[in-house]
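1. using only what follows, build the 3D model:
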Amino acid sequence: MRPFTRIIFSSVLTSMAFQVSAGVELNGELSQGALVRAKVQPGTQVFLNDEAVKVNEFGQFAFGFAREAELEQMLKLVYPDGLTELKPLKLKQRQYKIQQVNGISKKIMKPDPKAQERAAKDSKQVKAARAQFTENDAFNQNFIWPLTGRISGVYGSQRVYNGKPGTPHYGVDVAAKTGTVVVAPADGVISLSVPDMFYSGGTMIIDHGYGVSSSFLHLSKLYVKQGQLVKQGDKVAEVGSTGRSTGPHLDWRVNWYQVRLDPTTVVPSMKSVLAKENAK
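-> As a prediction, the model looks like this:
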């Protein structure tokens, strides 16, 4: 005879930034594009939409929702005593900035075959770096901005070129002069450090553990190499305009494995950070 499985259903958890429900503590807004850090009783198994989520020995874990994620999600907790609890999650839908751009030449719209081949190799390296799993608990730190200044580009925005939708922007851009220092937003290990990729130019990825990573694009100089350990606040690179960039800025991206997230969901608002800096 198969053992009896006890299953209980919880009330729907919504888009509040910090919630404590029976069995789980969620830190992060439940919305499209958000990274959520969470904690359960140690030994609990966690599943997001029936996909297993890695949990550390302290019961801490992370998960995230894509730009166009379904608004209804399901978190399943299997406690050490065998009790299974289903927790429906209701995400906040986001609106993104869409810009129409016409009159773009075909040459710009479609790079030559050699450039496309190079870009494909770059993409393979990036995906491999983001696919890594490491038992680093830095993902649970309070992240800081790697650079402060004027935000010139936002997550989720998209341009439509000659009527054809382009790839959405999956980072937050901070405008700064070439050579401005970039610091690590949290502890981690450098999982990628390449000075010249086709689209992103100088590119660096920091693995914060449990699938969470930061990517820096268009860098002019990289201070650290792949495999090197960094601490929050360490100087790791300099701002640039390398790759396909129209001006110097830092393009900061956050991922949960291959899920592209909004970095602003893990840091205080830029406005509040700048206000504190100006008050000093």
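
2. only C-alpha atoms for contact and neighbour calcs from this point on.
-> Fine.

3. residue contacts, the spatially closest residue to Ala237 that is not a sequence neighbour?
-> Once flanking residues are discounted, Ala237 sits nearest to Leu222: 4.4 Å by CA to CA, 6 or more residues apart in numbering. Contact analysis of Leu222 by CA atoms under 8 Å, 6 or more residues apart in numbering lists Ser193, Pro195, Gly202, Met204, Val236, Ala237, Glu238.

4. which one of those residues is nearest Gln100?
-> Gly202 (28.4 Å; CA to CA).

5. ok, and what's touching the longest helix seen in the chain?
-> Counting residues, the longest helix in the chain under DSSP state H turns out to be helix 113-131. For helix 113-131, the external contacting residues (CA under 8 Å, 6+ apart) are 191-192, 197-199, 205, 207, 211, 213, 255-258.

6. next, format those residues as TSV and append neighbour count.
-> Shown next, in TSV, are those (neighbours: other CA atoms under 10 Å):
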residue	neighbour count
Ser191	24
Leu192	22
Met197	19
Phe198	19
Tyr199	19
Ile205	25
Asp207	31
Gly211	26
Ser213	29
Asn255	28
Trp256	25
Tyr257	22
Gln258	18
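
7. now the other sequence, so there's something to compare against:
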Amino acid sequence: MRRIAIAALPVLAAACTAIPAPDAPPAPVATTRAEVVQPLPAPTPTPRATPNGPSTFLFDGQLTQGGWIRGTAPGGTVSARLGDAPLELDPQGRFFAAFDRDAEPSAELIATLADGRTIRSPVAVSPRAWNIEHINVARTPGGGMTDAFWRIREPELNAIEAARQANSDTDGWTQDFAWPVTGRISGRFGSQRVYRGEPASYHSGLDIAPGAGTPFVAPADGVVTLAAHDPFSLEGKLIVIDHGAGLNSAFLHASQIFVNVGDRVSQGDRIGLVGATGRATGPHLHWSLKWREARLDPLLFLGPMP
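-> Below is the predicted model:
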């Protein structure tokens, strides 16, 4: 990848299935059980300057909506952020950040140095033409989520949120990601239906349909922070892997899971089998990626399908 140097200026998973979910909630199901790691409060470290490094930000990546950025902060940086989002710097001053599906066309990297100076580097974020389907019918009216279903759904959502907020000691974010499985792509990130001007939720991941029972693997190193061996009501059997620096993966609808919470996985390790558990129209792997609260396009992390 090409490294980009920008001169310093003075003073710087709702999980989706292969088709949009209907408005009416599903019939209540039995209470589910899952292993989940509870994130510990992040310690407040004493600010420490990064080692000697570049005089400004160096970075590369997929600088587009749903994309990502990796780079190195200026030498002497004690804290850095992308807009209002703090960045985690490793001992070499390296960082990872990303752009939500609906990110604005411009962003800014900001570093505060040990000597009190601030360095700012603008980042252009290119827009994308999403697959938007306009349907000239009104959305099917729904009765909302019942109290009985919410009693099941709320702990599931809390477990997913806790797993995606975990901050593990892993540097999977530094790797070039590998395909978790290969096969027909049955759903793309960002696609959306609009019913007479009323938008439905967009598809938040990448769906790959290689056939039921096909093994899938970890796309990068990480730590398992959720393993729902008993299927969740919508996601089915679910795995969440923390890749570090705020980046995490979720894998939905598995027929079988081979990992448990706390397991360290390496890129290429087999972690489950493709299935159709939860709310799914057929066997497929739904893979979603998030950085903090930003939802990302897995295709932008991958090379061509082998």
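
8. what's the TM-score for these two chains?
-> The TM-score (TM-score structural alignment, normalised by the length of structure 1) is 0.83; 256 aligned residues with a CA RMSD of 2.4 Å.

9. before we move on, the earlier item: okay, among the contacts of helix 113-131 of structure 1, which ones form the most distant pair?
-> Across those, the longest distance by CA to CA is 25.0 Å; it joins Phe198 and Gly211.

10. weed out the non-buried ones from the contacts of Leu222 of structure 1.
-> Buried subset of the contacts of Leu222 of structure 1 (neighbour count, 16 or more other CA atoms under 10 Å): Ser193, Pro195, Gly202, Met204, Val236, Ala237, Glu238.

11. was I right to think the last one contacts Lys177?
-> Think Glu238 of structure 1. No: using CA atoms under 8 Å, Glu238 of structure 1 is not in contact with Lys177, being 9.3 Å away.

12. longest strand in structure 2, by number of residues?
-> The single longest strand within structure 2, with elements called by DSSP state E, is strand 222-232.

13. roughly how far apart are the counterpart of Gly303 of structure 2 in structure 1 and Tyr155 of structure 1?
-> The equivalent of Gly303 of structure 2 in structure 1 is Pro268 (alignment by TM-score structural alignment). Going from Pro268 of structure 1 to Tyr155 of structure 1 by CA to CA, to the nearest Å gives 15 Å.

14. now swap in Glu25 of structure 1 and tell me
-> 26 Å.

15. show me which of these two is the more surrounded one.
-> The residue with more neighbours, out of Glu25 of structure 1 and Tyr155, is Tyr155; 22 against 16, by other CA atoms under 10 Å.

16. who are the contact partners of the counterpart of that one in structure 2?
-> In structure 2, Tyr155 of structure 1 lines up with Phe189, judged by TM-score structural alignment. Neighbour list for Phe189 of structure 2: Tyr202, His203, Ser204, Gly205, Leu206, Leu296, Asp297, Pro298 [criterion: CA under 8 Å, 6+ apart].

17. what's around the residue lying closest to Phe189 of structure 2 once chain neighbours are set aside, how many residues?
-> What sits nearest to Phe189 of structure 2 in space, not counting adjacent residues and going by CA to CA, 6+ apart, is Gly205, at 4.7 Å. As a burial measure, Gly205 of structure 2 scores 31 neighbours (other CA under 10 Å).

18. Gly205 of structure 2 reaches Lys290, doesn't it?
-> No: if you go by CA under 8 Å, Gly205 of structure 2 and Lys290 don't touch, sitting 9.6 Å apart.

19. can you list residues touching both of those two?
-> The contact sets of Gly205 of structure 2 and Lys290 overlap at Leu296 (CA under 8 Å, 6+ apart).

20. sorry, back to before: would you mind finding the match for the residue nearest to Phe189 of structure 2 in structure 1?
-> Here Gly205 of structure 2 is matched to Gly171 in structure 1, going by TM-score structural alignment.

21. show me the strands in the stretch 51-200 of structure 1, by range?
-> Listed in chain order, the strands of the stretch 51-200 of structure 1 (DSSP state E, counting those that start in this stretch) span 51-53, 60-64, 72-78, 84-90, 98-101, 151-153, 158-161, 164-165, 172-175, 181-183, 188-197.

22. in structure 2, what stretch matches the first one?
-> Mapped onto structure 2 with TM-score structural alignment as the criterion, strand 51-53 of structure 1 occupies residues 85-87.
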